[in-house]
Structures are given as C-alpha cells and as structure tokens.
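[1] would you be able to build a 3D model of this:
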Amino acid sequence: MPEENETPFDNIRLQIKPGIDRDSTSEAVTFPYSSGLSVSLLEKTPEGLIPITVDRVAELNKNVKDLLQIAVSNTVKQELHDLSVYDHRLTADDRIRLVAKDDSPFVSSIMISIERLLPANIEFGALVSAPRYSTVLIYAVESDIALDVAVALDRLTRSMFAESTDALSAQLFWWHAGNYYPVGINTNTSGSPKLSLPPELSSVVNQLPQSGRRLGD
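    This is a model prediction of the structure:
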C-alpha cells in the first residue's frame, strides 16, 4: 500500500541503459543520454519496475522534462545514498573504483553524476563501465597508463557482464567533459589488443602525461 502522503511522483525513477532499441514497438519513455547510452523513466511499484509510457506521462499531467528532473532527484535521494564504494585490484599495479549495491537496478544511474566519484578538477576524464545494473567500475585517467588499464578493464567488464544475473552492458566508456565515448578493443596483426577510440578523444590522448611505464606488459 502507498505510504501516507505519498504522491504518484514519489515513485518515479531513472535508469541508465545501453543504446535504444529502435526496432522496439514499446511506447516507454526512453531517449538518448550520451553516445551509446539512453535514459528510461520507470515507476517503482510493489510488483516491480514499470516503464513510464507516453500515456502515463499524460495521466501524470507533467511534461517529460519535469518528470526527468523528478526522476533524477528521487533516484539520487532514494536509491544512490547508500552505495558501497571501494578500491578493487585490477592488475598487479592498478586499482579501479567499484561502486555497487546488491540487487539494486539503479546503481548504473550514478553515471549521470559520475564526477562525484572522481578527484576534483579531473582533466582527462575516466574509464567507466556498468556490466551490471547493480555495479559500476571506474578508473580516473591521469596518465598514459590508462591506455593499458582500458584493456584490462574491458576484459573485466566483459567477464562480469557474461556471468551476471542482472547484466547491463559489456561496453567500456571513456567519460570526458560530460560525455561518454565508447572504447573499442581490437586485435592488431601480432595478436595483441589495440585500443579503438573515437576522434573526439584524440586531443585528450595526445595530452596524457607520460608515466614512463612500459605499456603493454
């Protein structure tokens, strides 16, 4: 039963998802958020999460922009206030930040405010993935070591995605200046992994401080 003084707007939530299924006939309110990501509006009910449709928007007598603002506020206050955040060893030399909450379908929504989990004034962005709705992986980019870390983080992301019961996306992203860019891992002629980055990140990569570490080892 609804709690006393609860309004229909109190149960509206936001969920980050990979892409948009353009072949879908669903009337659920979903729209692009960033490259390769979309935002869905949902209602949290005792029966589970129900997508908010165009008809439901009309019933609520609010425009989508207002509902989005409500959803962001509700999700941050009600779902993201008690996340577990800790360092996770990725390689012998590198650690990532792992953000999680058991059985929560909303942890991936932290991607809308990922900067709150990063060092202040970070210049080169971060590597980010959400292999599960309940788990987000983050690596703050500070030097060219990130190019090596991306390969290992992509591998971990794909492994977690494949083994998960709440799988979200096997895609690794590079967050920079408020945007998420997909990171690809290809194989070169020698069989070694090779990063494939969008042109928007070229200047960022060229400005990365050199660590002196031999990359690829």
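
[2] please make it C-alpha for all contacts and neighbour counts, starting now.
    Will do.

[3] mind listing the helices for this protein?
    For the chain, the helices defined by DSSP state H occupy 54-60, 64-79, 145-163, 202-206.

[4] I'd like to know how far L156 sits from E200.
    Note on L156: its distance to E200, by CA to CA, to the nearest Å, is 25 Å.

[5] can you tell me which residues contact Y33?
    Contact analysis of Y33 by CA atoms under 8 Å, 6 or more residues apart in numbering lists V39.

[6] neighbour count: L156 and E200, which is higher?
    Between L156 and E200, counting by other CA atoms under 10 Å, L156 is the more crowded of the two (18 against 10).

[7] which residue is nearest the centroid of this structure?
    Residue closest to the mean C-alpha point of the chain, counted by CA atoms, centre = their mean, is M111 at 4.3 Å.

[8] how about that one, nearest residue that isn't a chain neighbour?
    For M111, ignoring the flanking residues on the chain, the nearest one in space by CA to CA, 6 or more residues apart in numbering is I16 at 7.5 Å.

[9] who's in contact with that neighbour?
    I16 makes contacts with 37-40, 106, 108-109, 111, as judged by CA under 8 Å, 6+ apart.

[10] this one next, for a side-by-side:
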Amino acid sequence: MRRPDWAASWDDDDWDRFVGLVRDHLVERGAAARVVDGAVLLDDRPAIGLASLARTCRTLEQEDWRPTVADRLDQLLDGPTHEVPTTFAEAAPRLRVRLYADDGRLGPEAAVTRPAAEGLSWTLVADAGDVLATVLPEEAAAWGRPEDEVFDVAFGNVRAETPDVAVERRGGLAITSVTGDSVYTSTHVRWLDQHVRVPPAGALVILPTRHAVHAYALDGPQAVDAPEVLIEMAGERSAEGPGELTADLFWWRAGDLLRLRVHEADGRPTLELPERLDELFAELRSDR
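    The predicted structure follows:
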C-alpha cells in the first residue's frame, strides 16, 4: 500500500503494524471498508482520514495501540451521519467549502471539487453542525443549479464566519495568523487580502492545518527571510495538528495560490522560484 506523505517518517514495521490493526478492527466489525493511502474508504459514508489516529498512536506504547485504534474507529463509525438535503433550498444554508489535500481519499466520483492549488482542492460539503458530509456529484446535480452558483453559496457561508487574526513573531518576522476552531478556517486563504494587507507582489502562505492560515506579505527586504521561516513553521504546525493539511509553501497573488517546490541543499530548504518571484527576491536582496 502506498504510504501517505504524512507517514513518511514512520518505520516500516510500525506502519505495517498500525495499518494491520486498522484492518483487523474493520474486519471484526464487518465494515464494508478498505484502507487506501492512509484513509479508511467506506461504501456508505465519507472517507475517514487516519493521520490524527496515527499521530496519537506514535505517542503511546505499542501495547496500547490496539485499544486506541478500536476506540477511535468505533467512535467514527458509530457516530452520527446525515443525508445531504435533496432540495437546494434546504441545502443552501448548510453548504460549505472545505480545503482538502489531494491525498486520494476523494476521487471525482466521491466529491464535488475544484482545484485550489497543486495538491489542494476546494471541496463541497453539507454541514449539519455536529457532522458534515461530502456532497456527491449526483446529489449536487439533483439540485438543478449551476455549479458556479452552488460554490458561490458555499463560499459565502464560510466567508460569513469570523476567524481570529493576530500577528506572531518568528525568526524576526511578523507573521500574520488567521486561526479558528472551524474546520473551514483554512478556506479563508481565498480572501487573504481581507485579513492581511497584501501588496501587489502578494504574500507567502502556509496552510499547515484546517484551522489556520499563516502569511507574510512580500513587501520590504526582510521578505527574503520568510521562506525559510515559514517552511519550518509549516512542518512544526502540521505535525502538531489537529487537522493536518499540508506542509507546503504557497505564493498568494491576486487570489491565486501557487505551490512553491522545495528541495534540500546543504541541509537547508531551497525554493524553486517561478521567474517573476525570483526577480522580486533579487530586487529585495539588493535593497538589504
């Protein structure tokens, strides 16, 4: 089985043991489910990600893994479910857009999505307060409304939420953090310029969990230090959770997100910059 990115640091034996315990418990329950790419895929409800459970197990002695896996899977499998409303009038107040990592859990037949950036998708969900359900393509089609309209309503419902905005100092930089308890907080990256003063050059952004957006505006010579600071921060915060999303770094400009590729050079993260951003960083360095 292909191992998800969040499990890259796992020892092979430990990973096999963890996945084996998950599979064993699913068999014991007689669940119509399979484990694929770090998630439990079910025939009758949304996929269950295993990142949080795996992270919990790594903090425990191995003899405690089996009961921990069993308890958590029972909670998730026995928890409340709800049907997506069959009419758009009923569905509209519940619709939200949640940012998901493209980790194979949600294929085109299992969700209504739009690309947000490389590795990330805007995903349509129906939220009933205590539980949410991914909207299936056939469910959305039954409403008889254009997809643009459906997403506009869903984005609008998220936009109406008010996350917390604060500045935290890190590495000598003032990082603006947009945070909240809502699982849709990361969706607010779509309207970053409503929370952060963003210059025409844009901002560097990380989305380590579904509960946070961290950004640094590309304005002033100190911006050249931002990539290293943000990459380190993304790795720490995504590992801490809860709700791990991605440890990648993005360039936000005029509402668009571009994933920036990073590779190691001499033990330090090195960015592969697009031409326009490379030119901007050269200008900023010359001002130092």
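
[11] got a TM-score for the pair?
    TM-score of the superposed chains, computed with TM-score structural alignment, normalised by the length of structure 1, equals 0.82; 202 aligned residues with a CA RMSD of 2.5 Å.

[12] max-length strand in structure 2?
    Identified as the longest strand of structure 2 according to DSSP state E is strand 256-265.

[13] among the helices of structure 1, which is nearest P193 of structure 1?
    For P193 of structure 1, the closest of the helices of structure 1 is helix 145-163, at 7.1 Å, according to CA to CA.

[14] neighbours around E109 of structure 2, how many?
    E109 of structure 2 is flanked by 9 other residues according to other CA under 10 Å.

[15] quick one: it and V135 touch, right?
    No. With contacts counted by CA atoms under 8 Å, E109 of structure 2 stays clear of V135, the gap being 10.3 Å.

[16] what's A58 of structure 1 aligned with over in structure 2?
    Mapped onto structure 2 by TM-score structural alignment, A58 of structure 1 lines up with A141.

[17] mind listing the strands for structure 1?
    Counting by DSSP E, structure 1 has strands at residues 12-18, 30-34, 37-45, 48-51, 84-89, 95-100, 126-132, 135-140, 172-176, 179-187, 193-196.

[18] which of these is buried the deepest?
    Greatest average neighbour count among the strands of structure 1 goes to strand 126-132 (a mean of 27), per mean count of other CA atoms under 10 Å.

[19] corresponding residues in structure 2 for that strand?
    Counting by TM-score structural alignment, strand 126-132 of structure 1 corresponds to 203-209 in structure 2.

[20] burial of A150 of structure 1, as a residue count?
    Number of residues near A150 of structure 1 (other CA under 10 Å) recorded here: 23.

[21] L273 of structure 2 versus the alignment partner in structure 2 of it, what's the distance?
    Under the alignment by TM-score structural alignment, A150 of structure 1 pairs with P227 in structure 2. Counting by CA to CA, the gap from P227 of structure 2 to L273 of structure 2 is 11 Å.

[22] re the thing from before, map the residue nearest to M111 of structure 1 across to structure 2 for me.
    So, by TM-score structural alignment, I16 of structure 1 is matched to L99.

[23] hang on, the earlier thing: isn't the match of A150 of structure 1 up against I206?
    No. With contact defined as CA under 8 Å, P227 of structure 2 and I206 do not form a contacting pair (9.8 Å).

[24] identify the contacts common to the two.
    In contact with both P227 of structure 2 and I206: L249, using CA under 8 Å, 6+ apart.

[25] map G156 of structure 2 across to structure 1 for me.
    By TM-score structural alignment, G156 of structure 2 lines up with S73.

[26] check T246 of structure 2 too.
    By TM-score structural alignment, T246 of structure 2 lines up with S169.

[27] out of everything not next to it in sequence, what's closest to that match?
    P131 (4.8 Å).

[28] pretty sure that neighbour contacts R158?
    Yes. If you go by CA under 8 Å, P131 of structure 1 and R158 touch, sitting 7.1 Å apart.

[29] what about D10 of structure 1, neighbour count?
    By the criterion of other CA under 10 Å, D10 of structure 1 has 16 neighbours.
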